[in-house]
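> okay, sequence plus prediction incoming.
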Amino acid sequence: MELALPVWFEVGSLVVLTLILVADLLIVLKRPHVPSFREATAWVVFYVVLALIFAGLMFLLGDAEHGGQFLAGWLTEYSLSIDNLFVFVIIMSRFAVPRKYQQEVLMVGIILALILRGVFILLGAQLIENFSWIFYIFGAFLLYTAWGQAFGDHENEGEETRLVKLLRRRLSITSEYDGVKLRTRIDGATVFTPMLIVFIAIGTTDLIFALDSIPAIFGITQSPFIVFTANVFALMGLRQLYFLLGGLLERLEYLKYGIAFILAFIGVKLFLHAAHVNELPFINGGEPIEWAPEISTWTSLAVIVVAMVVATVASLAKARVDARKRGHSLMEEVPHFTEGRPGDE
């Protein structure tokens, strides 16, 4: 039987994570800059190690099931966050956000993502508690999302939405940025800056990814605490990861297929779980389908890790071959690695 995690651990974890996020935000506000490669690497490693320590504590204070669920959920959310990051890259490029302001924009995006995911986690937990058939809907949605992830046009995800186009027509928006201000004064008149549109685009992206990610992790665990902490750890360090990967993100060509496979796998898992606890009267007379297999947490964890490793390795191998055909090495074609010290910009 699954052991319950101590209340003090759950409350203490949320307090510590909140303090870390606040400290990260204060660092950005106090010292806005483009992180160097070394600084970004150190922060990403720090957050990954922190997540692994947290998983270890869950193994010790809970049980192997708790620890496995957190690891599988964290890796799933991390992979989806990297995809989210790819769209952030498109948005930053589309609206020509100066690199020195990108840290603040990313931090706002991460905070919005946390808020939206927190809301969806609460709603999802209530739905699951009261309506077990919601797993059928979650499963179908993830299969649909997986198809769009694999075969959709990602290049257009950063294009202007109808709302953004409407704002451009109705509001006076200058073409120049004024730091991260949403409004500025030009010739005595108050006008909006392009940062308003950037924040709206980032927020819209966060909303879409929250809709994808929450059903995905509820397919791994139904514990709201594990769902939320997995999301927090996946989003922490995302800002530094953006600067660490730089132009390399655009060369992870097969990443979308790895993520699509994970989403499809969890979608199937949700269908099987829904069948196992079935209450719908028009399916098997409203009785659970006993023969429907339950996919274990450890199987899920193995599938997620293998999918991401295969997709990443295949992407890097293809990018290296393509670069060699053009007479360059892969690192030479990634601006981040050839600019010397990006932190000095």
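Happy to help now that I have it. Bear in mind the structure is a predicted one, so any value in this text is a computation, not a measurement.
> all contacts plus neighbour counts: C-alpha atoms, from now on.
Noted.
> hmm, Leu71 and Leu301 touching each other?
Yes: using C-alpha atoms under 8 Å, Leu301 makes contact with Leu71 at a distance of 7.2 Å.
> these two - which one has more neighbours?
Leu71 (25 against 21; other C-alpha atoms under 10 Å).
> skipping its backbone neighbours, what lies nearest the more buried one in space?
Among residues not flanking Leu71 along the chain, Ala55 sits closest, at 6.6 Å (C-alpha to C-alpha, 6 or more residues apart in numbering).
> ok, the one you found to Leu80 distance?
19 Å (C-alpha to C-alpha, to the nearest Å).
> mind listing the helices for the stretch 51-200 of the chain?
64-94, 99-130, 134-151, 162-170, 194-218 (DSSP state H, counting those that start in this stretch).
> list the buried residues for the fourth one?
Neighbour-count burial for helix 162-170, with 16 or more other C-alpha atoms under 10 Å as criterion, is recorded at Val164.
> second structure for comparison follows:
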Amino acid sequence: MTALPVWFEVGSLVVLTLILVADLLLVIKRPHVPSFRESTLWVVFYIVLALVFAGLMFVIGDAEHGAQFLAGWLTEYSLSIDNLFVFVIIMARFAVPRKYQQEVLMVGIILALILRGIFILLGAQLIENFSWVFYIFGAFLLWTAYNQAFGDHEEEGGDTFLIRMLRRRLAITNDYDGIKLRTTIDGRRFFTPMLIVFVAIGTTDLIFALDSIPAIFGITQSPFIVFTANVFALMGLRQLYFLLGGLLERLEYLKYGIAFILGFIGVKLVLHAMHENELPFINGGEHIEWAPEISTWASLGVIVAAMVVATVASVAKANLDARRRGHTLGEEIPHFTEEGDRAERDESRVER
């Protein structure tokens, strides 16, 4: 696989940085709950942008570069959707007002980028100097796949030890004051619940960074492809949150599709480690030649198939359950719209 031109790598990083900064400024200057149409247009824009970038990888690099980026992007995108699911749990558990959710999501995405960037640098150095790290990555992903399939997702959005400690040690109000971390009440300074939300979001980002970086290093060892795949997977995540609305909670089989992808990549990493083996207590430190190497195209096919099957099965089951209750799926999914927020506030006033 030929190396990508330096101008392309540097130019791509500059353009991606400008897009992320523009997205951040948009949130700061125009805070609002995006409509279904607005969210759809932004999500489509970011997906098309990723596909255009993949096309450039095919043209400027080669087919292997393009396939590695696509496989890496799809893997990270699926994990980002799972990350988004936990964000939904956190937002609901801490009752974050919808008008502040855009800002919270943007902070979560920035934290995710920073943490993943750190892990990419560490992972690249480990892989370059210690090939046996693939055994550890592979075993970790297999354990993560099991936990993903059979663990409790809601625990990830729960009160961690750190959050419980913050509640005990700090004076925290019950009400939000915009996205401020501190507020003044009767001349006294208090922390707001937003501090707890940001800690929960940051902890979640750390956990998913630990999962996602070994996963994509199982597809490519190029730090540039790893980082750009992560950036494209996280871009548009904020709008995707509002687009999917209540549908995320109905994608019942999504976790199994993601677990299958993680398990598959875990096996691929172990096989790669066996093929490159240098550990003296395994096969006398010699390479295990019979260990098959799974191609990038095979990985891409497995990733796409797993996500399609999981999504279709989830939607089919959700539709079936909705019909049993005498509704359609679309009627039961709340959309995050300003009109919906106003109706919800009016309804709560009537109840009071």
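Okay, I see it. In this text the structure is predicted, and so the values were computed from the model without any measurement.
> superposed, what's their TM-score?
In this superposition the chains share a TM-score of 0.98, using TM-score structural alignment, normalised by the length of the first structure; 343 aligned residues with a C-alpha RMSD of 1.2 Å.
> about what we covered before: and of the helices of the stretch 51-200 of the first structure, who's closest to Leu3 of the first structure?
helix 64-94 (8.3 Å; C-alpha to C-alpha).
> average offset of that closest one relative to the second structure?
Compared with the second structure after fitting, helix 64-94 of the first structure deviates on average by 0.1 Å (mean C-alpha distance after the TM-score superposition for the first structure).
> how big is the angle separating that helix from helix 99-130?
Calculated by axes from the mean of the first three to the mean of the last three C-alpha atoms, to 10 degrees, helix 64-94 of the first structure forms an angle of 140 degrees with helix 99-130.
> and helix 64-94 of the first structure, which stretch of the second structure?
Alignment of helix 64-94 of the first structure against the second structure: residues 63-93, by TM-score structural alignment.
> centroid-nearest residue for the second structure?
Ser80 (1.7 Å; C-alpha atoms, centre = their mean).
> for Glu77 of the first structure, give me its contacts.
213, 217, 230-231, 234 (C-alpha atoms under 8 Å, 6 or more residues apart in numbering).
> how near is the closest residue to Val89 of the first structure other than its chain neighbours to Ile27 of the first structure?
Leaving out its chain neighbours, the residue that sits closest to Val89 of the first structure by C-alpha to C-alpha, 6+ apart is Tyr242, at 8.0 Å. Look at Tyr242 of the first structure and Ile27 of the first structure: by C-alpha to C-alpha, they are 17 Å apart.
> when the two are compared, which one has more neighbours?
Tyr242 (23 against 12).
> I'd say that one and Leu85 touch.
Yes: counting by C-alpha under 8 Å, Tyr242 of the first structure touches Leu85, with 6.7 Å between them.
> tell me which element Ala234 of the first structure is part of?
helix 224-235 (DSSP states H and E).
> mean deviation, that helix versus the second structure?
Looks like 0.1 Å for helix 224-235 of the first structure (mean C-alpha distance after the TM-score superposition for the first structure).
> next SSE downstream of that helix?
Trace forward from helix 224-235 of the first structure with DSSP H and E and the next one is helix 238-245.
> which other helices and strands contact that next one?
helix 37-61, helix 64-94, helix 99-130, helix 335-338 (3 or more C-alpha pairs under 8 Å, 6 or more residues apart in numbering; DSSP states H and E).
> just the buried residues of the first one, please?
To tie it back to what came earlier, the one meant is helix 37-61 of the first structure. 37, 40-41, 43-44, 47, 51-52, 54-56, 58-59, 61.
> His32 of the second structure contacts Gln102, correct?
Yes: with contact defined as C-alpha under 8 Å, His32 of the second structure reaches Gln102; the gap is 7.3 Å.
> the more surrounded of those two?
Gln102 (21 against 17).
> hmm, who's touching stretch 27-41 of the second structure?
Contacts of stretch 27-41 of the second structure (C-alpha under 8 Å, 6+ apart): 98-103, 106, 239-240, 242-243, 335-338.
> okay, how far is it across that stretch, tip to tip?
16 Å.
> now do stretch 291-301 of the second structure
Stretch 291-301 of the second structure end-to-end distance (C-alpha to C-alpha) = 20 Å.
> show me the contact partners of it.
So stretch 291-301 of the second structure is contacted by 64, 67-68, 70-71, 219, 265, 268, 271-272, 274-275 (C-alpha under 8 Å, 6+ apart).
> highest neighbour count among these?
Ile265 (28 neighbours).
> contact partners for that one?
Per C-alpha under 8 Å, 6+ apart, neighbours of Ile265 of the second structure: 138, 141, 215, 218-219, 299.
> how much does the strand or helix carrying it stray from the first structure?
For Ile265 of the second structure, the element it lies in under DSSP H and E is helix 254-275. For helix 254-275 of the second structure, the mean deviation from the first structure after alignment is 0.2 Å (mean C-alpha distance after the TM-score superposition for the first structure).
> quick check: buried residues in that helix?
Result for helix 254-275 of the second structure [16+ other C-alpha under 10 Å]: buried residues 254-275.
> show the subsequent helix or strand relative to that helix.
From helix 254-275 of the second structure, the next helix or strand downstream (DSSP H and E) is helix 296-324.
> now the helix or strand just after that next one, how far from the centre of its chain.
Of the helices and strands lying after helix 296-324 of the second structure in sequence (DSSP H and E), the nearest is helix 329-332. Relative to its parent chain, helix 329-332 of the second structure has a centroid offset of 25 Å by C-alpha atoms, centre = their mean, to the nearest Å.
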